[in-house]
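A.B. asks: Below: sequence and its predicted model.
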Amino acid sequence: MTRAWIAPSLIALCGAALATVQVLEDSPGAAVGVLLLFLALAGATSPLVFPRSVGAAEAQRRSAADGRPVVYWRPGCAYCLRLRARLGREARRVHWVDIWRDPEGAAAVRAVNGGDETVPTVVVAGRARTNPDPEWVREQIAAHH
């Protein structure tokens, strides 16, 4: 199991444990509600809600060709999830790099953030912004439509 799945797995296990308690207390309806809530939280924090990641080198190559932003992210990051949610369908139009799966991507993020792996870091035309306003990212996507 990769570390990207640790938090979602723990959330799902906690939900299953709480649902089991509810069943033992003769509350099957509450058990279903608790389990569904925790499964939804597990799904929201999983890598499944993000478009498919590519390596940093491939993302940089694609960005140079089409001008679209490169977003460096990692699973479990609330700010990355916020950016992904606020971009909506437009999220498919940027190049996503999971820094936990790509050491070159992690190095690129550290290089522009004083040695820290602060995400999301968005790079457009060689200029990086850390945790930018999602509207700014939308503008960058629209500019390269």
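C.D. replies: Right, received. Where do you want to start?

A.B. asks: When you work out contacts or count neighbours from here on, use the C-alpha atoms and nothing else.
C.D. replies: Noted.

A.B. asks: Look at Val123 and give its secondary structure.
C.D. replies: Of the three states, Val123 takes strand under DSSP: H, G, I helix; E, B strand; the rest coil.

A.B. asks: And the longest helix along the chain, what does it pack against?
C.D. replies: For the chain, the helix with the greatest residue count under DSSP state H is helix 6-24. Contacts defined by 3 or more C-alpha pairs under 8 Å, 6 or more residues apart in numbering; DSSP states H and E place helix 6-24 against helix 28-44.

A.B. asks: quick one: buried residues of the helix it packs on?
C.D. replies: Neighbour-count burial for helix 28-44, counted by 16 or more other C-alpha atoms under 10 Å, picks out Ala30, Ala31, Val32, Val34, Leu35, Leu36, Phe38, Leu39, Leu41, Ala42, Gly43, Ala44.

A.B. asks: here's the one I want to compare it with:
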Amino acid sequence: MTEDRDGMVVYWRPGCPYCMKLRLQLRFTRLRYTEVNIWRDPEAAAFVRSVADGNETVPTVSVAGHAMVNPSKRQVLDAVRAHAPQLETS
């Protein structure tokens, strides 16, 4: 899976404490998004490398085509409001 130009994708890998933290925080929001394990999806790993200076740094989040490497929950929410407000469900 490559990035979603209209939606939000959280790229992660097993054992990553930063991924676990962000994924848990996002579960308590009303955002609609997809989670992709980069160890199971070579295209996703390649996308992460393309936006993270050649590294597989996760979590990486793409919001409507705007990639963020290791963002905070606040940065993700700000990006959704700015680029993809349709992802916030009521």
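C.D. replies: Looks like it came in fine. This structure is a prediction, so every number in the text was calculated from the model and none was measured.

A.B. asks: Quick check: TM-score for this pair?
C.D. replies: Remark: TM-score between the superposed chains equals 0.78 [TM-score structural alignment, normalised by the length of the second structure]; 84 aligned residues with a C-alpha RMSD of 2.1 Å.

A.B. asks: Closest one to His95 of the first structure out of the buried residues of helix 28-44 of the first structure, please.
C.D. replies: Ala44 (19.8 Å; C-alpha to C-alpha).

A.B. asks: List the contacts of that closest one.
C.D. replies: Leu81 (C-alpha atoms under 8 Å, 6 or more residues apart in numbering).

A.B. asks: Just give me the match in the first structure for Glu11 of the second structure.
C.D. replies: Actually, residue 11 of the second structure is Tyr. It isn't Glu. In the first structure, the residue paired with Tyr11 of the second structure is Tyr72, using TM-score structural alignment.

A.B. asks: State whether its match is indeed within a strand.
C.D. replies: Yes - assessed by three-state DSSP, Tyr72 of the first structure belongs to a strand.

A.B. asks: neighbours around it, how many?
C.D. replies: 29 (other C-alpha atoms under 10 Å).

A.B. asks: Is it in contact with Val124, as I believe?
C.D. replies: No - counting by C-alpha atoms under 8 Å, Tyr72 of the first structure does not reach Val124; the two are 11.5 Å apart.

A.B. asks: can you give me the helices for the second structure?
C.D. replies: 17-27, 42-51, 73-83.

A.B. asks: any chance of those helices in CSV, plus mean neighbour count?
C.D. replies: Converted to CSV, the helices of the second structure look like this (neighbours: other C-alpha atoms under 10 Å):
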stretch, mean neighbour count
helix 17-27, 15
helix 42-51, 18
helix 73-83, 16
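
A.B. asks: so can I have CSV of the ones you listed showing distance to Thr34 of the second structure?
C.D. replies: As requested, those are arranged in CSV below (distance: least, C-alpha to C-alpha, whole Å):
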stretch, distance to Thr34 of the second structure
helix 17-27, 11
helix 42-51, 12
helix 73-83, 13
